[in-house]
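Asks: just the structure for this:
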Amino acid sequence: MERTFTAERAAHARAVAEAAGRHTGRPVAHPADKIEYARLLKQQGSSLDEIATKTVIPKTSPHRYLRGTATTAGAL
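Replies: Just a heads-up that it's a prediction; the model follows:
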């Protein structure tokens, strides 16, 4: 019974926050501008190591974000 009330309160709090224009849920790991910069670097032929170093994000993140992005040398 208590779980139902807890879930209802949480759902209500999320609805109120979204109505007020606040972001709910987990924060964004990497800003969109860094992801776009990583895409640009990949299009220019940079390796994942170089992209990770220049964007200061872990190597697995550009790999995940750039999956399926075509380059002149082929897809990732």
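Asks: can we go C-alpha only for contacts and neighbour counts from here?
Replies: Will do.
Asks: which parts of this structure are helices?
Replies: Listed in chain order, the helices of the chain (DSSP state H) span 2-19, 32-43, 48-55, 60-65.
Asks: please give me the structure for this one as well, since I'd like to look at both together:
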Amino acid sequence: MERTFTAERTGHARAVAEAAGRRIGRPLAHPADKVEYARLLRGQGASYGEISTKTGIPKTSLHRYLQG
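Replies: A predicted model of the protein is given here:
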């Protein structure tokens, strides 16, 4: 019985937070503007090391964000 109430309270709290415009779940590791800046730099021919230094995003994450 308690699980049902917990699930209902959680669902209600999530709905209230989403209605208020708050993000639900795990925080973003790297903001979208930094990723876009990394894409711009890569388009200009910068290396992953240079991009990592300028944006603070690790090279392994850059490979994931910039592939394709």
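Asks: follow-up on the earlier one: for the helices of structure 1, which one sits closest to residue 26 of structure 1?
Replies: Shortest distance between residue 26 of structure 1 and the helices of structure 1, using Cα to Cα, is found for helix 2-19: 12.3 Å.
Asks: quick one: the helices of structure 1 as a markdown table, columns for mean neighbour count and distance to residue 25 of structure 1 too.
Replies: Written out in a markdown table, the entries for the helices of structure 1 read as follows (neighbours: other Cα atoms under 10 Å; distance: least, Cα to Cα, whole Å):
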| stretch | mean neighbour count | distance to residue 25 of structure 1 |
| --- | --- | --- |
| helix 2-19 | 11 | 9 |
| helix 32-43 | 16 | 17 |
| helix 48-55 | 17 | 25 |
| helix 60-65 | 15 | 20 |
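Asks: got CSV for those, with distance to residue 26 of structure 1 too?
Replies: Shown next, in CSV, are these (distance: least, Cα to Cα, whole Å):
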stretch, distance to residue 26 of structure 1
helix 2-19, 12
helix 32-43, 15
helix 48-55, 21
helix 60-65, 16
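Asks: how about residue 15 of structure 2, what's its match in structure 1?
Replies: In structure 1, the residue matched to residue 15 of structure 2 (TM-score structural alignment) is residue 15.
Asks: state the distance from its match to residue 8 of structure 1.
Replies: Distance from residue 15 of structure 1 to residue 8 of structure 1, counting by Cα to Cα, to the nearest Å: 11 Å.
Asks: good, wrapping up.
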